[in-house]
Every structure is written in C-alpha cells, then in structure tokens.
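1. any chance you could fold what I've pasted below:
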Amino acid sequence: MKAQRVLLAIVVAAATLTACGPLQVGAAATVGDQRITSEQLDNGVRDFEAAMSAAKIPADQVQLPGTVPQAVLLQLANINQFTQVGLANGVVISEGEIDAFISQQGGKASVEQALLGRGVPPSSVRDWLRASISAQKMITELGGGTDEAATTAGQQKLGLEAEKIPVKFNPRYGNFDPAQGWVPSNRFGSITPAAPQGEAPPAQGEAPPAQGEAPPAG
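-> Below you'll find the model as predicted:
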C-alpha cells in the first residue's frame, strides 16, 4: 500500500478565543480549565530555535503564523484544545497509530523538520500528531464520510465541540483574532497572520513539504 504522504493539520475551527483577560499568574494561555505556563512556552521556544539551528534552516525560509513565541504558543494551545476535544468525545489515539504515521511519512526526522515550518517544537511533535489524527477522525465521524460535503460538515461540528473548550491568550504575547490569527503589533514587529480558522486539512495523498519549505500555516 502506498504510504500516506500528507501531514494532517489540526483544524482550528471556530475556537472561542479571547486576546486578553485575567489569567493565572505565570500562564501564557489557558485552554478550558488547563493552563500553558510561561515556562512551558519558554522551553518550547528554546527547543524550536535549537532544532532550526541544527537543521540549518534560516528563519526567513519559513512563514510562521506570527513570531516564534506566538507560533509555538498557538501550536501548544491547539494541541491542548484538540486533545481535550478528542478525549471528551471518546477518541483515543494509540502510540502505535502515531508510530505508523511517522513511518509512512519517512521517519521521525522528516516529520520533525516538516512541522518546524508550523512552529511545532520537536518535543511536541508526538502530541501534535495525536491531536491532529484525533481531529481528523472526529471530522470523519461527525461528518459521516470522507467526501467534500461530509468533510465540511464534520469541520463545522468539530468547531462546535472546540467552542466548549475556550482558549485565552495572555496579552503580553500579542493580540489574537479568531478570523485572522495573530494581528500586527508594534511590540512584536511585522508578522505574518495565521491562516483563517476552519480551513480544511490538506487532501489525502498530497505530498508533504520539501525540506526547508514552509508547510501551510496553522
């Protein structure tokens, strides 16, 4: 069987996001009743930057959805939110499923390098894949099929499930708009807005990005 040649995208579908508001001390973001600490974000940023340096990928060769801290924070929030959505809907992804997907994509190094273009630190790759595979399964189950109409319906229903687990970012990291992603801020310099939320995952069978090429944002 021909290996699946696509990296699944976490669908950031109509999540309830608030750019500012009271957060627990030391929190970079809250996801439902869980929090992403500033220390977790700092560790993720260091891991990401070290991986970029080791891979000799210049920062200007990737189009991250924001600055490095913003891109990493967005991915950590996506992972947390869609992991919670999956568990709430009884979707459990085994380590074997993740291993099989990595093998189909050419191995750990290939997957890690491709996901760097999305702002995913190597230490978070398995969690990202777990959340992404879970989201893809829910889209199929909620939509009742894999054709275009079913996929669209599944994404919409998944968005409603995601709304039950709102995400709130600490304003010190910038302003996030649900429709545009991170919006320009003088404090953080010029940034590239993230792809609009609710965007469909890449079609099955689509080739993964070449090394050093930025995958679709989000």
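2. for the rest of this, base every contact and every neighbour count on C-alpha atoms.
-> Will do.
3. so L129 touches I98, yeah?
-> Yes - using Cα atoms under 8 Å, L129 is in contact with I98, at 6.7 Å.
4. residue nearest the centroid of the chain?
-> For the chain, the residue nearest the mean C-alpha position is Q75 (4.0 Å; Cα atoms, centre = their mean).
5. which one of L129 and I98 has more residues nearby?
-> Neighbours were tallied for L129 and for I98 using other Cα atoms under 10 Å; the higher tally belongs to L129 (24 against 18).
6. tell me the SS of the more buried one?
-> The three-state assignment at L129 reads helix, by DSSP: H, G, I helix; E, B strand; the rest coil.
7. state the distance from it to G212.
-> In this structure, L129 and G212 are 20 Å apart, going by Cα to Cα, to the nearest Å.
8. same for the helix or strand harbouring E49, what does it pack against?
-> Secondary structure from DSSP states H and E places E49 in helix 38-54. Counting by 3 or more Cα pairs under 8 Å, 6 or more residues apart in numbering; DSSP states H and E, the packing neighbours recorded for helix 38-54 are strand 27-31, helix 68-88, helix 108-116.
9. picking that back up, so the residue nearest to the centre of the chain sits against G117, correct?
-> No - counting by Cα under 8 Å, Q75 does not reach G117; the two are 11.4 Å apart.
10. common neighbours of those two, please.
-> Residues touching both Q75 and G117 do not exist when contact is defined as Cα atoms under 8 Å, 6 or more residues apart in numbering.
11. mind listing the strands in this protein by residue range?
-> Counting by DSSP state E, residue ranges of the strands within the chain are 17-18, 27-31, 34-37, 167-169, 176-177, 181-182.
12. winner for burial among those strands?
-> Of the strands of the chain, the one with the most neighbours on average (mean count of other Cα atoms under 10 Å) is strand 167-169, at a mean of 25.
13. for it, packing partners?
-> strand 17-18, strand 27-31.
14. now do that strand: distance to the chain's middle.
-> Between the mean C-alpha point of strand 167-169 and the mean C-alpha point of its chain there is a distance of 14 Å (Cα atoms, centre = their mean, to the nearest Å).
15. ok so, going back, can you redo the strands of the chain as JSON lines with distance to S53?
-> Shown next, in JSON lines, are the strands of the chain (distance: least, Cα to Cα, whole Å):
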{"stretch": "strand 17-18", "distance to S53": "32"}
{"stretch": "strand 27-31", "distance to S53": "25"}
{"stretch": "strand 34-37", "distance to S53": "25"}
{"stretch": "strand 167-169", "distance to S53": "28"}
{"stretch": "strand 176-177", "distance to S53": "28"}
{"stretch": "strand 181-182", "distance to S53": "24"}
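16. another sequence for comparison is provided below:
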Amino acid sequence: MHRRAALSVSAALLAAAPLLSACGSSPARPGTAAVVGGERITTSAVQAEVKDVRAAQNRSPQGPALIQATAGLERHKLERMIQLALLERAAKDAGVRVSTAEVEAERERKLEQAGGRAQLEAAALQQAFLAPDQIDVDTRFKLLRDKLYDHYGSQDKAVEELRRTAEKLRVELNPRFGSWDPQQIGLGDKGTAWILQKSRPEQPVAGA
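-> Coordinates of the predicted model:
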C-alpha cells in the first residue's frame, strides 16, 4: 500500500486501499473484516497491509525469524485499523488534531534518534511490524493517542472515553478474526491492547 503521512483517517487509509467504505452491512458480508460506525474495513485492505510487511520482511536479513514471529499479523493489522478509526472519532469529538507539521517533526526526530532511514525502517519492521510506508500513519496514530491522553488529563480517562466512542460507533467483527474486546479496545482472545501503551522512545536495532 502506498501511504502518505499526516492525512486524515479517510485520506490516509483510503489512499492506498479501500479500507473504509460507507455501508450498513454486517461483517459477515464477503470482503468485510469489520464495521466501525457503519463504515466497513475491507479484508483486502487488511491483506494489503500484511502484504507490505511480508515484502519488507522478505527483504530483511532476519526475514525468516521476523515472519515466524508475526504469525498473527493479519489480526494485528485489523486491530490497528479499528483503533485508528476510533481514535480519529474520539479526537474529533474532543477537538484534538494532529497536523502535517507535527507528523513531519516527529518523523525527523525518529530519524535522528535511529541514526538514519535504514535504521528507522529496520526498527519499525522488527519492533512494530511496520513496512516503510506504514511508519508515518503509525506516527499519526501515536500522536493522536498521546494527545488524547493529555487532553483528558490521564490515560485512564482517555481510555474510558475511547471505550464510550467504541460503544457509540459499534464495532462489529467478522468472526474469522475472532471477537472484539470492548474493555481492552482491541481484538479478544490473543489480541493485544496496543492502544493502551503510551509511546516510548524506539530502541536501536542491534546490528542495524
């Protein structure tokens, strides 16, 4: 998927694939991975995200190990897409926004911290399962999340607001991907609540 950073959720995620499209259908409809607030996340969009990561992993010297360690990549990508949609709505309701300049500044900070583009891309791939063209959208995700935490004065209050947003929008998941956990704001079963993790500086990649 060809992504460009610092776009709105509709632009950033629709730029490369038909991620969200208005519909009133249930997730059981063929080609639908989930429905959030009446907008569907397509299975093809999830698969495109996975394909980009697998291609990057295959180019990496650690490719086989990275692929083996990310067997649940499809679920992780879907979970992240759902969480971003919820973040965008919660941020809009709270009057919180992330500008293009802020994403660009954070990108430059990360590049400097990592020691260059190659090192940053290696770290993103190994630590966060991100293909190079997914890094900026992930940066926007984290900036939105952390701004929302700051807006409500604490992580706990922001998370409660996100839960209310998810309840208001209704998250419907295709059973193929498991179940939605409203408490964790993520996929149930083996899902991981990445949305609850405050951003920390990226660790350098050994040997990068």
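17. TM-score them against each other, please.
-> Scored against TM-score structural alignment, normalised by the length of the second structure, the superposed chains reach a TM-score of 0.67; 174 aligned residues with a Cα RMSD of 3.1 Å.
18. what span of the second structure is the helix holding E49 of the first structure aligned with?
-> Taking TM-score structural alignment as the measure, the second structure aligns residues 43-59 with helix 38-54 of the first structure.
19. with the first structure overlaid, how far apart is that stretch on average?
-> Relative to the first structure, and after both are superposed, stretch 43-59 of the second structure has an average distance of 1.2 Å to its aligned residues, where the measure is mean Cα distance after the TM-score superposition for the first structure.
20. buried residues, that stretch. List them.
-> Residues of stretch 43-59 of the second structure classed as buried: 43, 45-54, 56-57 (neighbour count, 16 or more other Cα atoms under 10 Å).
21. likewise for stretch 174-189 of the second structure?
-> By 16+ other Cα under 10 Å, the buried positions in stretch 174-189 of the second structure come out as N174, F177, S179, W180, P182, Q184, I185, G186, L187, G188.
22. farthest-separated two in these?
-> Checking these against each other with Cα to Cα, the farthest-apart pair comes out as N174 and Q184, at 17.8 Å.
23. re the thing from before, and the contacts of the helix holding E49 of the first structure?
-> The contact list for helix 38-54 of the first structure, computed with Cα under 8 Å, 6+ apart, reads 26-28, 58-59, 68-69, 72-73, 76, 116, 119-124.
24. again, only this time at 6 Å
-> Taking contacts as Cα atoms under 6 Å, 6 or more residues apart in numbering, the residues outside helix 38-54 of the first structure that touch it are G26, A27, A28, P121.
25. any idea how far L41 of the first structure is from the first one?
-> Applying Cα to Cα, one obtains 10 Å for the distance of G26 of the first structure from L41 of the first structure.
26. same check on the third one?
-> Applying Cα to Cα, the value for A28 of the first structure to L41 of the first structure is 7 Å.
27. what's stretch 71-82 of the first structure aligned against in the second structure?
-> Across the second structure, the stretch matching stretch 71-82 of the first structure (TM-score structural alignment) is residues 76-87.
28. who touches that stretch?
-> In this structure, residues lying in contact with stretch 76-87 of the second structure by Cα under 6 Å, 6+ apart are V46, G186.
29. list the buried residues for it?
-> H76, K77, L78, E79, R80, M81, I82, Q83, L84, A85, L86, L87.
30. just stretch 101-115 of the second structure next, same as before
-> With the criterion 16+ other Cα under 10 Å, stretch 101-115 of the second structure contains buried residues V103, E104, R107, K110, L111, A114.
31. for it, the distance to its chain's centre please.
-> Stretch 101-115 of the second structure has its C-alpha centroid displaced from the chain centroid by 18 Å (Cα atoms, centre = their mean).
32. residue in the second structure matching G119 of the first structure?
-> Superposed on the second structure with TM-score structural alignment, G119 of the first structure falls opposite F129.
33. please apply the same query to E163 of the first structure.
-> Residue-level alignment of E163 of the first structure against the second structure, with TM-score structural alignment as criterion, gives E167.
34. please report how far the residue nearest to its match when sequence neighbours are not counted lies from T192 of the second structure.
-> Leaving aside its sequence neighbours, E167 of the second structure sits nearest to P182 (Cα to Cα, 6 or more residues apart in numbering; 7.7 Å). Using Cα to Cα, we find P182 of the second structure at a distance of 12 Å from T192 of the second structure.
35. before we move on, the earlier item: tally of neighbours for the match of E163 of the first structure?
-> Residue neighbour count, defined by other Cα under 10 Å, stands at 14 for E167 of the second structure.
36. how near is it to E112 of the second structure?
-> 40 Å.
37. kindly report the same for A45 of the second structure.
-> 31 Å.
38. what do you get for T42 of the second structure?
-> In this structure, T42 of the second structure and E112 of the second structure are separated by 36 Å, where distance is defined by Cα to Cα.
39. can you check L143 of the second structure too?
-> L143 of the second structure sits at a distance of 18 Å from E112 of the second structure (criterion: Cα to Cα).
40. and if you look at G178 of the second structure?
-> Between G178 of the second structure and E112 of the second structure the computed distance is 39 Å (Cα to Cα).
41. and S60 of the second structure, by the same measure?
-> 22 Å.
42. now swap in E172 of the second structure and tell me
-> Distance check for E172 of the second structure against E112 of the second structure: by Cα to Cα, it reads 40 Å.
43. now do D181 of the second structure
-> Applying Cα to Cα to D181 of the second structure and E112 of the second structure gives a distance of 37 Å.
44. appreciated, that's everything.
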